[in-house]
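J.: dropping the sequence and predicted coords here.
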Amino acid sequence: MKAVLFPSPGQVEIVENDIPEVTSGEVLVKINYIGICGTDLSTFRGANPLVQYPVIPGHEISAEVVAKGDQVPEYIKKGMLVTANPYTNCGQCPSCKRRRYNACQYNETMGVQRNGAMQQYLALPWQKLLMNEQLSREQLALVEPLSVGFHAVQRGGVTDIDTVLVIGCGMIGAGAIIRASLRGARVIAVDLDDHKLTIARKLGAQYTVNAGKDELHDALQKITAAQGPDVVIEAVGSPATYVTAIEEVAFTGRVVYIGYSKNEVAFTTKLFVQKELDIRGSRNALPEDFRAVMNYMETGKLPLEDLITQKLKPEEVRGAMQQWSDKPEAVFKLFVDFSAD
């Protein structure tokens, strides 16, 4: 079977591997689409500190069940369209004992700490499958990235009395915008790209600010009547936006970090105490976040055509990754299409 391999930073190869054999409790799926995410871009650039090369990337899955081993429930049938939870959990670490499996100390995410799903076939434990027959193949490949933003909103404890600032309007930020809006919050979206900000409004943001053109602090002060946003969700992972989140959040506000910076970040720590902030990390997503995304998608409100930048053949991945690396603002979501293979 055909697979896309990142042998080292900046390199992409198409390789032939054997189709996996399913064992007890496993399901064999044929991949339809795999979304390429910012983590994959970091891996291509050599900027992902968690990855070990060579690696098959990809964990945003849309697939079809083609076979199953024994000890798999009857309701999982051949031909079902599925997505999958791409994380592992050990069940024994402090996170798992608190039922926060998304932050397992020993988690291995597909395409990062272990090989991913950018290949024609994949064997998965049946417990990792999520199915919804109302969703299309394209929608299923967007469930995982949106769920990460949904989880960040949960971590921020967002309610309908909050003003929420989302910094970064890629796919993860899009999930945060949708979920915060669904909870009744007033949402401010910030990015450097006007096209992404236009999409952010379609997703529920009441206000948008282009931080490359407008003075962000002044804009936020005007929108919030000089109070600052109650919750800031940082979905970029740069030192500058890490600091901005602390500076702009309201006194006694909450800051949620999704992105992480490869470089150290210097803070004016007096703001932590002076503002009495709640500063929280947000990692991956829980099963209930996946379900919430799929429930939202069932409403038909997701503007799918605005989110998918391009569908690629596996052989086109190398060129597309280089173009994305050179001009990241031009891409919202890339799909690798295995459906015809």
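T.: Looks like it came in fine. Numbering: from 1, shown residues only.

J.: going by C-alpha atoms from here, please, whenever you check contacts or count neighbours.
T.: Noted.

J.: now do the end-to-end distance for stretch 10-17.
T.: 21 Å (Cα to Cα, to the nearest Å).

J.: contacts for that stretch next, please.
T.: 1-7, 44-46, 314-315, 317-318, 322 (Cα atoms under 8 Å, 6 or more residues apart in numbering).

J.: now with 7 Å?
T.: 1-6, 44-45, 315, 318 (Cα atoms under 7 Å, 6 or more residues apart in numbering).

J.: got another one to weigh against that:
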Amino acid sequence: MRALSIDGPSRLSFREIPEPSPRSGEAMIEIAYIGYCGSDLNSFRGLNPLVSYPRIPGHEISGMIAALGEGAPGHLAVGQSVTILPYFNCGACNACRLGRPNACKNNETMGVQREGALARFVCVPCEKVIPVDGMRQRDLALVEPLAVGFHAVARADVAKGERVVVLGCGVIGLGALLGAKRRGAETLVVDVSAAKLERALALGADVAVDASREDVAAAVAKFGGAMGPQAVIEAVGATQTFQQAIDLVASCGRVVYVGYAKEKVAYETRFFLMKEIDIRGSRGSTREDFEHVIDYLRSHSGAGDVIISRIASFDEAPQAMIDWDRDPGAFTKVMIELDGRHG
């Protein structure tokens, strides 16, 4: 069967790989959609230090169970629509022992440290398979990236009635927005793309700020009132926004970093103490985050129409990556449809 391969920086090809068959305890999934992730783009650009080449990308997955190996649990059946938890943890490190496998020291993610799913079939352990009824296959491929944003909201301990600022309106930032709204928070989002801000407003953001034209600090001060925002979630991964999050958050508030800066960041550390703020990292997501996103998407069936920028066929997958690389600001989420049979 054909698989899309990132062969090296700026090099893509289709290559033939053996069609898999499920071993004991595994499920074989026929892929319907794969979402391109920022990690895939960085792998294509040669900027992902976790990737060795060649690498099949793809960890934002939807599909159907095509076959089950011996010993498969009874709740799984051939023909079910599913999404996949694409993280593989070691079970032995401190994070795993604390019940936080998403932060596993030795984590391997599909499409990054191990082969991804951009092919017709993939086999995975049954415990990674999440069956989902009543949702479009297209939207199932949104669960993983949105869950990363939901996890950042959980790390921020967002509560009903709080004011939350989200820096960045890519798909992870939109996930944080939706997660915060789901908890009953008021939200202000910041980006430099008018199109992305429009998407955020369509998804329920209370205030949208264009950082290329507006004074972000003044807008946040107006939004936060006398207390200021209780939480700021950084989903850009830039030096400026890392620093800005500290400046914007209220005293005794929480800053969560879900993006990561590509270079060292210098801080005015006195604000850590004077404000007595909590600074937290957020990595990946958990099965619980997946379930929360699934519940959200079931009750908001139009969200995918807002979030997805482009759907390309499998044959068009290389060009879709090239186009995204050339103009990343033009896309929020690029989806690859494997065979055109799914809705």
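T.: Received, thanks. These numbers were taken from a predicted model, which means no experiment stands behind them.

J.: can you give me the TM-score here?
T.: Scored against TM-score structural alignment, normalised by the length of structure 1, the superposed chains reach a TM-score of 0.97; 341 aligned residues with a Cα RMSD of 1.3 Å.

J.: which pair of the contacts of stretch 10-17 of structure 1 spans the longest distance?
T.: 1 and 45 (26.0 Å; Cα to Cα).

J.: which element, helix or strand, includes the residue positioned nearest the centre of structure 2?
T.: Centroid-nearest residue in structure 2, with Cα atoms, centre = their mean: residue 145, separated by 2.2 Å. Per DSSP states H and E: residue 145 of structure 2 is located in helix 143-155.

J.: quick one: residues in contact with that helix.
T.: When contacts are defined by Cα under 7 Å, 6+ apart, helix 143-155 of structure 2 is touched by residues 60, 171-173, 175-176, 179-180, 256, 258, 282, 284-285, 289-290, 293-294.

J.: equivalent analysis for stretch 289-309 of structure 1, please.
T.: 134-135, 143-144, 146-147, 150-151, 199, 331-334.

J.: tell me how far the ends of stretch 102-109 of structure 1 are from each other?
T.: Taking Cα to Cα, stretch 102-109 of structure 1 runs 10 Å from one end to the other.

J.: show residues contacting that stretch.
T.: Here stretch 102-109 of structure 1 has contacts from 86-90, 93, 95-96, 114, 283-286, using Cα under 7 Å, 6+ apart.

J.: what would those residues look like in CSV with secondary structure, neighbour count and distance to residue 15 of structure 1?
T.: Formatted as CSV, the contacts of stretch 102-109 of structure 1 follow (DSSP: H, G, I helix; E, B strand; the rest coil; neighbours: other Cα atoms under 10 Å; distance: Cα to Cα, whole Å):
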residue, secondary structure, neighbour count, distance to residue 15 of structure 1
86, coil, 22, 22
87, coil, 20, 24
88, coil, 17, 25
89, coil, 18, 29
90, coil, 14, 31
93, coil, 16, 36
95, helix, 17, 37
96, helix, 17, 36
114, strand, 16, 17
283, coil, 19, 31
284, coil, 21, 29
285, coil, 25, 31
286, coil, 19, 33
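
J.: will you turn these into TSV that also has distance to residue 159 of structure 1?
T.: Shown next, in TSV, are those (distance: Cα to Cα, whole Å):
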residue	distance to residue 159 of structure 1
86	29
87	28
88	30
89	29
90	32
93	30
95	25
96	26
114	37
283	20
284	21
285	19
286	19
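
J.: which residue ranges form the helices in the stretch 101-250 of structure 1?
T.: In the stretch 101-250 of structure 1, the segments counted as helices under DSSP state H, counting those that start in this stretch are 137-140, 143-155, 171-182, 194-203, 216-223, 239-248.

J.: now render the ones you listed as TSV, adding distance to residue 50 of structure 1.
T.: Shown next, in TSV, are those (distance: least, Cα to Cα, whole Å):
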stretch	distance to residue 50 of structure 1
helix 137-140	26
helix 143-155	18
helix 171-182	19
helix 194-203	28
helix 216-223	32
helix 239-248	18
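
J.: closest to residue 110 of structure 1 out of those helices?
T.: With Cα to Cα, the closest approach to residue 110 of structure 1 among these belongs to helix 143-155: 11.9 Å.

J.: who's in contact with residue 311 of structure 1?
T.: Shown in contact with residue 311 of structure 1 (Cα under 7 Å, 6+ apart): 334-337.

J.: just those: which are in strands?
T.: Under the assignment DSSP state E, the contacts of residue 311 of structure 1 contribute 334-337 to strands.

J.: in those, find the pair that's most separated.
T.: Top of the distance list for these (Cα to Cα): 334 and 337, 9.5 Å.

J.: quick one: contacts for residue 160 of structure 1?
T.: Here residue 160 of structure 1 is in contact with 183-185 (Cα under 7 Å, 6+ apart).

J.: Provide a PyMOL selection command restricted to the buried entries of these.
T.: Provided next is the PyMOL selection string for whichever of these are buried by 16 or more other Cα atoms under 10 Å:
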select buried, resi 185
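
J.: now distance to residue 102 of structure 1 too, for the contacts of residue 160 of structure 1, in TSV please.
T.: Below are the contacts of residue 160 of structure 1 laid out as TSV (distance: Cα to Cα, whole Å):
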residue	distance to residue 102 of structure 1
183	22
184	25
185	25
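
J.: counting neighbours, what do you get for residue 222 of structure 2?
T.: Using other Cα atoms under 10 Å, residue 222 of structure 2 has 11 neighbouring residues.

J.: how near is it to residue 200 of structure 2?
T.: For residue 222 of structure 2 relative to residue 200 of structure 2 (Cα to Cα), the value is 19 Å.

J.: kindly report the same for residue 160 of structure 2.
T.: Distance from residue 160 of structure 2 to residue 200 of structure 2, counting by Cα to Cα: 19 Å.
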